[in-house]
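Visitor: just coords:
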């Protein structure tokens, strides 16, 4: 996937958290431009739907990678609703394919029954196609016994009865395990030699690999360890290793493979960190070899920060430094590879605003991949174009908007604050439900009775 180019072009969200409906279209960066990042910042009040976008992307990555959703995904569906619908649209370009591709699905819950995935659909339209083509659609028609449509494709696969039975089992397992039927490894393996048009199977595997190798979704969870989201390639940009690793604060006993990954990742991160936070480095302190629980030989290590020749355990560093370290490897991959997407919740958490603005400026001007982030810090509004910013509204049925009437001479930060305070910029939706200061004061006085 090293020479491939991918862009997420649009997200449609229905009934995720407090977003009953919202659409986000991403800036058109020109897929043939080798060095142009696609940045999108999501801004808005607390509880206004920013993190719903990151949740949606995390769901996409999980399902399209062929993994099971967590139990708590059940709670992501808007309260009072039984279903959530998500649709993701992409522009893909590889050496043998230039195509629009879309993947949509429904998350459903029936009363107290476990969450499950249904009505999955993949469509595509290549440059040479005159219309959008349905590749596979698992929406069930009660009048037929089709496992999926289009019917002609299903009938072709159905010729092999053993394959059909195995697909029925895969469908049942996907339902029970909160997985995608389409992107389960078992389903993809079964369809490999049964799909009439090779290009369509190729599209499914491209989506699967994209989610596994090129998507990094970083939620603002409070970890008891330091997470590293990494993607390691060789000199020819061929992918070697990818994923997430976590080192607990304090000492860790890890196997040799894990140790080699950690050593390489930390070495790369330290180079970037020392430029972002001058004088600060990170390193692995190796206490030597140990015998692990399985009897194999590993190493006992601890992650350290170093400044002015003084080393301290990373657990005593500031939250801002920890946040920067945890996202740096994924940002580096996104900066250097057009096919990588990184989504970060609360990017500004603990990071000095001027530094945040500088990082985003560098990525926007000279990076290659896509970065989607939520933030409360308004400084990036002064360094990014208005096309790179989406604002949340107080309308759950139209949760995301881009500002209109913004001139090149306008300072977007001031423009936004003027809309928040005065609603004076002519937007069709309200972006902030004005608070009443006297009511806050009254509430604090009432709270006195509970604090004495």
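Guide: On my side now, so go ahead. None of the values given here were measured: they were computed from a predicted structure. Residues are numbered from 1 along each chain as shown.

Visitor: going forward, measure contacts between C-alpha atoms and count neighbours the same way
Guide: Will do.

Visitor: Just give me how far stretch 412-432 sits from the chain centre.
Guide: Offset of stretch 412-432 from its chain centre (Cα atoms, centre = their mean, to the nearest Å): 28 Å.

Visitor: swap that for stretch 40-49, please
Guide: 15 Å.

Visitor: Show me what counts as buried in that stretch.
Guide: Neighbour counts over stretch 40-49 (16 or more other Cα atoms under 10 Å) mark 40, 41, 42, 43, 44, 45, 48, 49 as buried.

Visitor: Residue 347 in helix, strand or coil?
Guide: Of the three states, residue 347 takes coil under DSSP: H, G, I helix; E, B strand; the rest coil.

Visitor: Number of residues surrounding it?
Guide: Using other Cα atoms under 10 Å, residue 347 is surrounded by 22 other residues.

Visitor: here's the one I want to compare it with:
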């Protein structure tokens, strides 16, 4: 099961934040070969408030759902204020030996008296094998309001149950548990136990698909949202996204390192931090010439449990200079350190999908371009990012860039009429001012109105100060 390579093909969202309807498409979406084809990069560009972060937020919620966690009630705040429901449809390709599965996972969220819930979810699949492709058919369709049905289609349900009627009872219980826990029925823990342990030959293909998607969400999907940059800019925490594979046991997550003062770790987390730092240092010195990070130990200190702990601090070392605490480095360098382990994973693993909001935050423009160019030419995994820095438009192919539009019903588009000799950055800026694309990509601002508004605000401020001075006198 671990040998499967899962790749995102596209993501469609409806009624999420200010996106009525929008689809992002990965560069290899239309490639149906059995080779996943190396690195895929997709950068999403657009003016402020045009739906870029909605993509990252959706991936974050999608990951939680696909690993069976309870539905985050914050989703209710993300649903468009004029709507009572929202939709997400993620398309994947699963590469396994000489088989290619084209899989879609659809979710419908709805608001209710008790908060947000999954009203419907289904998975469909087409199989490419031995030179032929099946139709893309739904093999599991759960609907919350259909209390008399476990899931549709009935044929797949019968294949799963077979002659063991106890499985039917278990599936009914799993459905009730998913609704009580407010989690996905398809990916909920109780359902997974039934699906993954099923020995029916007829249902085995679908078990392979479900397990591959679950393991992808659990171990291969990284979502780095704006909270990372927020913690860094407040100089409170350094959240290092990481994955460590050790003796067939993988660990993945965010290792939050306090920046304000030394901190205490148990022996296991101290060893984990050392592995993360060693991986980062392998690349860091080439990005920030001559720099590495060290773990400074202050000695043993008892934990609350009574066990031995170690008081440590992350230090920045450059050449023969005296080490300094990592918090003394710039936000840009700390940002690079926070995402570097995840970038290393995406560079070397074809099944990794890394999503980063505002990749350019604090990173020097030229360095950003170099990193993207290296990734596009040599990496194996997928990278999706949002950015305001236009350097990427000069470094990546046109298929690797999408732009948010003014139209909420068609929120993301590729630039049209782009030739290989064109500078995409220049075309984008020209399209902002002159148009000519499928949709307007910039909601026009009036510099005269802005200037007038600033003068008006300054005049009001001056009058308030004058009143305050007259009152004091």
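Guide: Arrived safely, thanks for sending. Just so you know, these numbers come straight off a predicted model, no measurement behind them.

Visitor: Report the TM-score for the pair.
Guide: Overlay of the two chains. TM-score (TM-score structural alignment, normalised by the length of structure 1): 0.93; 446 aligned residues with a Cα RMSD of 2.2 Å.

Visitor: Out of the buried residues of stretch 40-49 of structure 1, the closest to residue 366 of structure 1 would be?
Guide: Checking the buried residues of stretch 40-49 of structure 1 against residue 366 of structure 1 by Cα to Cα gives residue 40 as the nearest, at 15.2 Å.

Visitor: Point me to the helix or strand that includes the closest one.
Guide: strand 38-43 (DSSP states H and E).

Visitor: Now do the following helix or strand past that strand against strand 38-43, angle only.
Guide: Tracing the chain past strand 38-43 of structure 1, the next element assigned as helix or strand by DSSP H and E is helix 50-64. In terms of direction (axes from the mean of the first three to the mean of the last three Cα atoms, to 10 degrees), helix 50-64 of structure 1 departs from strand 38-43 by 130 degrees.

Visitor: which part of structure 2 lines up with helix 50-64 of structure 1?
Guide: Counting by TM-score structural alignment, helix 50-64 of structure 1 lines up with residues 52-66 of structure 2.

Visitor: List of residues touching that stretch?
Guide: 13, 16-19, 44-46, 70-72, 75, 88, 183-184, 187, 213-214, 217-218, 221, 223-225, 355-357, 386, 404 (Cα atoms under 8 Å, 6 or more residues apart in numbering).

Visitor: hmm, 7 Å instead?
Guide: 16-17, 44, 71, 183-184, 187, 214, 217, 223, 225, 355, 357, 386, 404 (Cα atoms under 7 Å, 6 or more residues apart in numbering).

Visitor: sec struct for residue 339 of structure 1, please.
Guide: Taken by three-state DSSP, the conformation at residue 339 of structure 1 corresponds to coil.

Visitor: which residue in structure 2 lines up with it?
Guide: Under the pairing rule here (TM-score structural alignment), the equivalent of residue 339 of structure 1 within structure 2 is residue 351.

Visitor: so what's that match up against?
Guide: 5, 6, 7, 220, 381.

Visitor: Please report how far the closest residue to the fourth one other than its chain neighbours lies from residue 110 of structure 2.
Guide: Using Cα to Cα, 6 or more residues apart in numbering and skipping the chain neighbours, the partner closest in space to residue 220 of structure 2 is residue 352 (4.6 Å). Between residue 352 of structure 2 and residue 110 of structure 2 the computed distance is 30 Å (Cα to Cα, to the nearest Å).

Visitor: Those two: which is more packed in?
Guide: residue 352 (26 against 19).

Visitor: need the contact list for the more buried one.
Guide: Residue 352 of structure 2 sits next to 220, 221, 345, 346, 381, 382 when contact means Cα under 7 Å, 6+ apart.

Visitor: of those, buried ones?
Guide: Using 16+ other Cα under 10 Å as the burial test, the contacts of residue 352 of structure 2 include 220, 221, 345, 346, 381, 382 as buried.

Visitor: Just give me the match in structure 1 for the second one.
Guide: Alignment of residue 221 of structure 2 against structure 1 is given by TM-score structural alignment, with residue 215 as its counterpart.

Visitor: so who does that match touch?
Guide: By Cα under 7 Å, 6+ apart, the residues touching residue 215 of structure 1 are 61, 340, 341, 342.

Visitor: Ok, residue 178 of structure 1 next?
Guide: 68, 69, 115, 116, 117.

Visitor: mind running it again at 10 Å?
Guide: Going by Cα atoms under 10 Å, 6 or more residues apart in numbering, residue 178 of structure 1 touches 63, 67-71, 73-74, 107-108, 114-118.

Visitor: top of these by neighbour count?
Guide: The residue in the contacts of residue 178 of structure 1 with the most neighbours, by other Cα under 10 Å, is residue 115 (26 neighbours).

Visitor: returning to what we had before: please list which of the contacts of residue 215 of structure 1 are preserved in structure 2.
Guide: Contacts conserved in structure 2 for the contacts of residue 215 of structure 1, counting by both residues aligned by TM-score structural alignment, their matches' Cα atoms under 7 Å: 340, 341, 342.

Visitor: which one of those is nearest residue 322 of structure 1?
Guide: residue 342 (17.7 Å).

Visitor: contact partners of the host helix or strand of residue 24 of structure 2?
Guide: Using DSSP H and E, residue 24 of structure 2 falls within strand 22-25. With Cα under 10 Å, 6+ apart as the test, strand 22-25 of structure 2 has contacts from 8-16, 42-44, 51, 55, 88-91, 384, 399-405, 407-414.

Visitor: Would you mind listing which of the residues you listed are buried?
Guide: Counted by 16+ other Cα under 10 Å, the contacts of strand 22-25 of structure 2 give 8-16, 42-44, 51, 55, 88-91, 384, 399-405, 407-408, 410-414 as buried.

Visitor: Alright, I will stop here.
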